[in-house]
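> I'll drop the sequence and a predicted model, then ask my questions.
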Amino acid sequence: MPQTLLFITGNANKLSVGSCRIAEPRFLDLPESQGSVEEVLTEKCRRATDIVGGPVLVDDTALGFNALKELPGVYIKKLEVLISLKRYFDKAAEAICTFVYCEGPGKRGFAVSVKTKGRIVPARGPGDFGWDAVFVV
């Protein structure tokens, strides 16, 4: 019997802007493990399927700066973007949005990533949705 695909996120802003239109949104604040994008999302996916018992779609958006050798990556939410990059001339950055689909508990996830090159600029607009106010494509 088919089950509803749930888009799992702990970011209320993603739910309010309709980030995912192919799955039913579900707020679930999962702890983020340490590691690469793949490792973080694999663990998120495993935890989400264990909790909901069915198919899930999880995502993570990382931001890497050229000047910092692609850091902070998945740890962007724990870093003050402008403060960390102020002393560097190179403001080039790359946003990486990765989605992982998993059928259910014990199943292997399938990942898709999209990369967008851009740069860090002085904040413009509201700063209430991550680093959107400082990243320009």
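Received, thanks.
> drop to CA atoms for contacts and neighbour counts, all remaining ones
Noted.
> which residues of the chain fall in strands?
For the chain, the strands defined by DSSP state E occupy 6-9, 24-27, 56-65, 71-73, 92-102, 110-120, 135-136.
> Throw those strands into CSV and include mean neighbour count, thanks.
Output for the strands of the chain, formatted as CSV (neighbours: other Cα atoms under 10 Å):
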stretch, mean neighbour count
strand 6-9, 24
strand 24-27, 16
strand 56-65, 22
strand 71-73, 17
strand 92-102, 20
strand 110-120, 14
strand 135-136, 20
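> okay if I get these as JSON lines plus distance to residue 36?
As requested, the strands of the chain are arranged in JSON lines below (distance: least, Cα to Cα, whole Å):
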{"stretch": "strand 6-9", "distance to residue 36": "18"}
{"stretch": "strand 24-27", "distance to residue 36": "23"}
{"stretch": "strand 56-65", "distance to residue 36": "10"}
{"stretch": "strand 71-73", "distance to residue 36": "8"}
{"stretch": "strand 92-102", "distance to residue 36": "12"}
{"stretch": "strand 110-120", "distance to residue 36": "13"}
{"stretch": "strand 135-136", "distance to residue 36": "22"}
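> Residue 135 touches residue 120, doesn't it?
Yes: with the criterion set as Cα atoms under 8 Å, residue 135 and residue 120 qualify as a contacting pair; they are 4.8 Å apart.
> what about versus this one:
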Amino acid sequence: MISYVTTNDGKVREAREYLADVRAVDFDYTEIQAAELGPIAAHGAREAFAHVGGPVLVDDAGLFVDGFDGFPGPYSAYVEHTLGVDRVGDIARRRAEETGETPRAQFRCVLAYCDGEGFAATPDAVDYGDRRGHDLSAEDRGTASTTDSIDAGDVPVKLFAGVVRGRIVEPRGEGGFGYDPVFEHDGSTLAEMSAAEKNAISHRGRALATFAEFYAER
């Protein structure tokens, strides 16, 4: 059984389209400040693993606007609650008009998986933590597992990324949440899509699909 650390029922429903044995766990892990999603999700996965004592999934996601070097990115939730979705959309579109560029953006999601064991070398990223990894060879990293000398802050975490590309538009649609009304993909905003349509192309769904392939062999 995988514990998906979230209070969002929609995330769990989406995960169950790819994974048979998954449950939601409400755990308030420390959300560190970082310029990328991976370290944030990895830190949360380590804390969650120490709390749950078994396989865990933690995700972090954000809207990355091309014209602003990816901002708001990892700070998307904070910016949504302070500046507001409509304001972010206005700023992105205004800058695009001034530069003559298309206001392109990406939704990105990183899933972090931890089960206390090491990972064989694969193309997928592995976060070995701040202490672990600097003194391990590549071969050792591939076969490392938890021991009495390694606490939950050191166990390796495997990362799976998903991206959906689109552009920033005037708000449209009544569905979804967050930045969905201002993010258009293939002619429709995410807020105009049904749940099934959105899940079929979502950044989280793409990360989950990659993870599910890995987990089937795990």
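Thanks, I have it. Computed from a prediction, not measured in an experiment: that's the story for all the values here.
> Quick TM-score on the pair, please.
Once superposed, the chains reach a TM-score of 0.83 (TM-score structural alignment, normalised by the length of structure 1), with 132 aligned residues with a Cα RMSD of 2.0 Å.
> hang on, the earlier thing: identify the contacts common to residue 135 and residue 120 of structure 1.
Contact criterion Cα atoms under 8 Å, 6 or more residues apart in numbering; residues bridging residue 135 of structure 1 and residue 120 by contacting each: residue 93.
> For the lengthiest helix in structure 1, which outside residues touch it?
Among the elements of structure 1 assigned as helix by DSSP state H, the one spanning the most residues is helix 37-52. Contacts of helix 37-52 of structure 1 from elsewhere in the structure, counted by Cα under 8 Å, 6+ apart, are 8, 28, 30-34, 55-60, 62, 73-74, 98, 100-106, 109.
> Name the nearest residue to the residue nearest in space to the middle of structure 1, ignoring sequence neighbours.
The structure's structure 1 has its C-alpha centroid closest to residue 60; by Cα atoms, centre = their mean the separation is 1.9 Å. The shortest distance from residue 60 of structure 1 to any non-neighbouring residue, by Cα to Cα, 6 or more residues apart in numbering, is to residue 98 (5.5 Å).
> Structure 2: which residue goes with the one you found?
Under the alignment by TM-score structural alignment, residue 98 of structure 1 pairs with residue 110 in structure 2.
> list the contacts for its match?
Each residue near residue 110 of structure 2 by Cα under 8 Å, 6+ apart is listed here: 37, 38, 41, 59, 60, 61, 159, 160, 161, 162, 204, 207.
> try it again with 10 Å
Taking Cα atoms under 10 Å, 6 or more residues apart in numbering as the criterion, residue 110 of structure 2 is in contact with 36-42, 58-62, 158-163, 203-204, 206-208.
> can you check residue 118 of structure 1 too?
Residue 118 of structure 1 makes contacts with 63, 65, 91, 92, 93, 94, 95, 135, 136, 137, as judged by Cα under 10 Å, 6+ apart.
> and it, what pairs with it in structure 2?
Residue 118 of structure 1 maps onto residue 166 in structure 2, with residues paired by TM-score structural alignment.
> Against residue 86 of structure 2, how distant is the closest residue to its match other than its chain neighbours?
Spatially, and ignoring its direct neighbours in sequence, residue 166 of structure 2 is nearest to residue 185 (4.6 Å; Cα to Cα, 6+ apart). From residue 185 of structure 2 over to residue 86 of structure 2 the distance is 17 Å, taken as Cα to Cα, to the nearest Å.
> Kindly report the same for residue 127 of structure 2.
Applying Cα to Cα, the value for residue 127 of structure 2 to residue 86 of structure 2 is 35 Å.
> Neighbour count for those two, which is higher?
The residue with the greater number of neighbours, taking residue 127 of structure 2 and residue 86 and applying other Cα atoms under 10 Å, is residue 127; the counts read 19 against 16.
> aligned partner of that one in structure 1?
Residue pairing (TM-score structural alignment): residue 127 of structure 2 is not matched to any residue of structure 1.
> Contacts only, for the residue nearest to the centre of structure 1.
Taking Cα under 10 Å, 6+ apart as the definition of contact, the neighbours of residue 60 of structure 1 are 9, 32, 37-38, 40-41, 44, 74, 96-100, 113.
> Go again with 8 Å.
37, 41, 74, 97, 98, 99.
> what would those residues look like in JSON lines with distance to residue 129 of structure 1?
Shown next, in JSON lines, are the contacts of residue 60 of structure 1 (distance: Cα to Cα, whole Å):
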{"residue": "37", "distance to residue 129 of structure 1": "20"}
{"residue": "41", "distance to residue 129 of structure 1": "20"}
{"residue": "74", "distance to residue 129 of structure 1": "16"}
{"residue": "97", "distance to residue 129 of structure 1": "15"}
{"residue": "98", "distance to residue 129 of structure 1": "17"}
{"residue": "99", "distance to residue 129 of structure 1": "19"}
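> Out of the residues you listed, which two sit at the greatest distance?
Between all members of the contacts of residue 60 of structure 1, the longest pairwise span (Cα to Cα) is found for 74 and 99 and amounts to 13.1 Å.
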